[in-house]
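starting from these lines, generate the structure:
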Amino acid sequence: MALVAPVTIQKISGDGLKETPDLLAVEEPLEIRLGFGPVDDRQQRSVAVTMRTPGHDEELAMGFLFTEGIIQRPSDIISCRHCVQDSAKEGNVLRVELHPDVVVDWARLNRNTFTSSSCGLCGKTTIDAVMALTPGPVSSDFLLEPTVLHALPERVRTAQRAFAYTGGIHAAALFNAAGTVLLVREDIGRHNALDKLIGAAFWQNGLPLSQSGIFLSGRIGVELVQKSWMAGVPLLAAVGAPSSLAVQMAQEAGMTLIGFVRDERFNVYSKAERINVHSLLATSL
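Just a heads-up that it's a prediction; the model follows:
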């Protein structure tokens, strides 16, 4: 399925107008269904519908299920594939077959989906629920030079294939301490891009991501900190601003949270010791 869709637009510049072709980021629904239960009593249930940009759907599903605490390891999954029975939804329904031994806590899944800013939960309740799913605060000796952060926006933008055509799609990128971009995933939704990235690492047995950082192309909401914490990420950085609850959760998680990474500057909101500021201090003296 295509990441972009062609359209014809009326482009107005100054007093001029011309008809010209353009490209838009594709947005379509993806329904994630679970197959679960013992071998002699398999059941199916829809767990989520998200608006996403098609591509890497399996990684999106695995990242979502992992960060919601439904699966813990690749062996929990028997198969993950698109359903083809309904031609009207072709490519937009994904069924994940869980191992018969996997017990799904449906009540916990319902409680821990924090994708809405109006979910009505207070900050402490949200953080306590996420802490119950994680092994505790992130422990890592990950250390980053400021120059690495300064270079990340351009390096990630260069790797954003769909953004180059549309200008309307988010990215989540995995990078190491040297600033090498290891993996990039794109989606019209910020949380979907991150789910795809974490899902790819999950399937490659790469979790926890204790020696990597994640860079996001937009703002940092609490759900993005939650997902990164579940993946064991020590440092989360973004072009945009974090919310107050995102900062609060990052502090509880022991994660370094960095915002406004652009134009040779950035703000550190928690765990600043993972940024090597000694050279900056020496320069300012």
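
CA only for contacts and neighbour counts going forward, please
OK.

check which helix or strand Val96 maps to.
Using DSSP states H and E, Val96 sits within strand 93-98.

and that strand, what's buried?
93-98 (16 or more other CA atoms under 10 Å).

could you dump the residues you listed into CSV and include distance to Arg45?
Converted to CSV, the buried residues of strand 93-98 look like this (distance: CA to CA, whole Å):
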residue, distance to Arg45
Val93, 12
Leu94, 11
Arg95, 9
Val96, 10
Glu97, 11
Leu98, 12
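
now flag whichever of those residues is closest to Arg265.
Leu94 (41.0 Å; CA to CA).

so what's that closest one closest to, chain neighbours aside?
Using CA to CA, 6 or more residues apart in numbering and skipping residues adjacent in sequence, the residue nearest Leu94 is His82, 4.3 Å away.

the one you found touches Glu97, doesn't it?
No: using CA atoms under 8 Å, His82 makes no contact with Glu97, being 11.2 Å away.

in this structure, which spans are helices?
Secondary structure of the chain, counting by DSSP state H: helices at 57-67, 106-111, 123-131, 146-159, 161-166, 190-203, 222-230, 244-253, 278-284.

I have a second one here; can you model it like the first so I can compare?
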Amino acid sequence: MRRVQGAAATEASDVLAAEEPLEIRVGFGPAGQREHRTLSITMRTPGHDFELAAGFLFTEGIIRSRQEVQGLIYCPDVAKEEERENVVRAELAPSALPDLPRLERHFYTSSSCGVCGKTSIEAVHAAACPVLPPAGPLVAASVIHQLPERQRQAQELFEQTGGLHAAALFSPAGELLLLREDVGRHNALDKVIGAALLQELLPLHNTVLLVSGRASFELVQKAAVAGIPVLAAVGAPSSLAVSAATNFGMTLCGFVRQNRYNVYSHPWRIVQADDV
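I've put the predicted structure just below:
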């Protein structure tokens, strides 16, 4: 590449964030009558692909528990060499009855697409988003201020490329529990939720989620499905994200940076340190 600074130009190398397509397939049905179907193709950063697939299936309502997933594999029967390790198949338990027609997502979604990949906003509202319990956790206001720096310190790939989103799960005291990076913000969150699902940690009722960038409706919806009561974003929330968080009983914070933030819904969970 050519690096330009002022009037000077020099030849240099650079580290770029990887972006490749991932096809997510499912196998389902009783023994001897198994069916296989492609659900989605998303542009993602390779790594934690099984978590991404599991999180996608859970947040889209295809599965409802870890027990419904028998296994996750890279499909060996791909047509082209470049598809190897870019096609993941989730084998569901014979007892799992996925409501596949309800998944109204276009066949291809971009890494940043999110809700625009839905054929209608009604399809998202129809997803099973439980109202969060009207209880804790209570989070000290000072902890919210600390989350962006703690997230950045753990972002190894971002430090190398500067081109990745992150989703980080914290305890109410600010302890980092899980962090995943991806070129797509919704993929990063699906990886976090998928990791929690595979470790049988759901629902995540005693956690705080921080996402880089803005807080979109789809991120609120995914967090609600996983039972996350507090969602903080470095950027701005959308109006639909605020409305959804209010309806789900979720505390939503935006503009969490430079020692400030706004609380848009259910502010009672954010308290002074003496009240925690």
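
TM-score for these two?
TM-score of the superposed chains, computed with TM-score structural alignment, normalised by the length of structure 2, equals 0.92; 268 aligned residues with a CA RMSD of 2.0 Å.

any idea what the residue nearest to Leu94 of structure 1 aligns with in structure 2?
Counting by TM-score structural alignment, His82 of structure 1 lines up with Tyr74 in structure 2.

what do you get for Ile258 of structure 1?
Aligned counterpart of Ile258 of structure 1 in structure 2: Cys253 (TM-score structural alignment).

again with Ile70 of structure 1
Using TM-score structural alignment, the partner of Ile70 of structure 1 in structure 2 is Ile62.

what is the burial count for the aligned partner of Ala141 of structure 2 in structure 1?
In structure 1, Ala141 of structure 2 lines up with Pro146, judged by TM-score structural alignment. Each residue near Pro146 of structure 1 was counted by other CA atoms under 10 Å, and the total is 17.

check Val103 of structure 1 too.
Quick note: Val103 of structure 1 (other CA under 10 Å) scores 13 neighbours.

distance of it relative to Ala200 of structure 1?
For Val103 of structure 1, the distance to Ala200 of structure 1 equals 23 Å [CA to CA, to the nearest Å].

isn't Ala241 of structure 2 up against Phe217?
Yes: because the distance of 4.1 Å satisfies CA under 8 Å, Ala241 of structure 2 is recorded as touching Phe217.

so who does the closest residue to Phe266 of structure 1 other than its chain neighbours touch?
Leaving aside its sequence neighbours, Phe266 of structure 1 sits nearest to Phe260 (CA to CA, 6+ apart; 5.0 Å). Listed by CA atoms under 8 Å, 6 or more residues apart in numbering, the contact partners of Phe260 of structure 1 are 238-241, 266-267.

which of these does structure 2 keep?
Checked against structure 2 using both residues aligned by TM-score structural alignment, their matches' CA atoms under 8 Å, these keep these contacts: 238-241, 266-267.

of those residues, which belong to strands?
Under the assignment DSSP state E, those contribute 238, 266-267 to strands.

which one (most neighbours) among those?
The residue in those with the most neighbours, by other CA under 10 Å, is Ala238 (25 neighbours).

and that residue, what pairs with it in structure 2?
So, by TM-score structural alignment, Ala238 of structure 1 is matched to Ala233.

wait, doesn't that match sit right on Ser216?
No: using CA under 8 Å as the test, Ala233 of structure 2 is too far from Ser216 to be in contact (9.5 Å).

Val88 is in contact with the match of His82 of structure 1, correct?
Yes: the criterion here is CA under 8 Å, and Tyr74 of structure 2 meets it with Val88 at 4.5 Å.

about what we covered before: how much does the strand holding Val96 of structure 1 stray from structure 2?
For strand 93-98 of structure 1, the mean distance to aligned residues of structure 2 following superposition is 0.4 Å (mean CA distance after the TM-score superposition for structure 1).

counterpart of Met51 of structure 1 in structure 2?
Taking TM-score structural alignment, Met51 of structure 1 has Met43 as its aligned residue in structure 2.

any figure for the gap between its match and Gly61 of structure 2?
Using CA to CA, one gets 21 Å for the distance from Met43 of structure 2 to Gly61 of structure 2.

got it, and Pro229 of structure 2?
Distance, Pro229 of structure 2 to Gly61 of structure 2, using CA to CA: 19 Å.

check contacts around the residue minimising distance to the centre of structure 1.
Against the mean C-alpha coordinate of structure 1, by CA atoms, centre = their mean, the closest residue is Leu194 at 1.2 Å. Taking CA under 8 Å, 6+ apart as the contact definition, Leu194 of structure 1 lies against 63, 171-172, 185, 224, 227.

residues contacting stretch 78-96 of structure 2, please?
20-31, 49-50, 53-54, 63, 67-76.

chain center to it, what's the gap?
Per CA atoms, centre = their mean, to the nearest Å, the displacement of stretch 78-96 of structure 2 from the mean C-alpha position of its chain is 20 Å.

now do stretch 229-238 of structure 1
Centre-to-centre, stretch 229-238 of structure 1 and its host chain are 10 Å apart (CA atoms, centre = their mean).

give me the buried positions along it.
Buried-residue list, stretch 229-238 of structure 1, by 16+ other CA under 10 Å: 229-238.

out of those residues, who's nearest Asp22 of structure 1?
Closest to Asp22 of structure 1, out of all of these and judged by CA to CA, is Ala238, at 27.8 Å.

what's the nearest residue to the closest one if we skip its chain neighbours?
Leu216 (4.5 Å).

do Arg42 of structure 1 as well
Per CA to CA, 6+ apart, closest to Arg42 of structure 1 is Phe36, 5.6 Å.

which residue in structure 2 aligns with that neighbour?
Looking across to structure 2 (by TM-score structural alignment), Phe36 of structure 1 lines up with Phe28.

with that, I have no additional questions.
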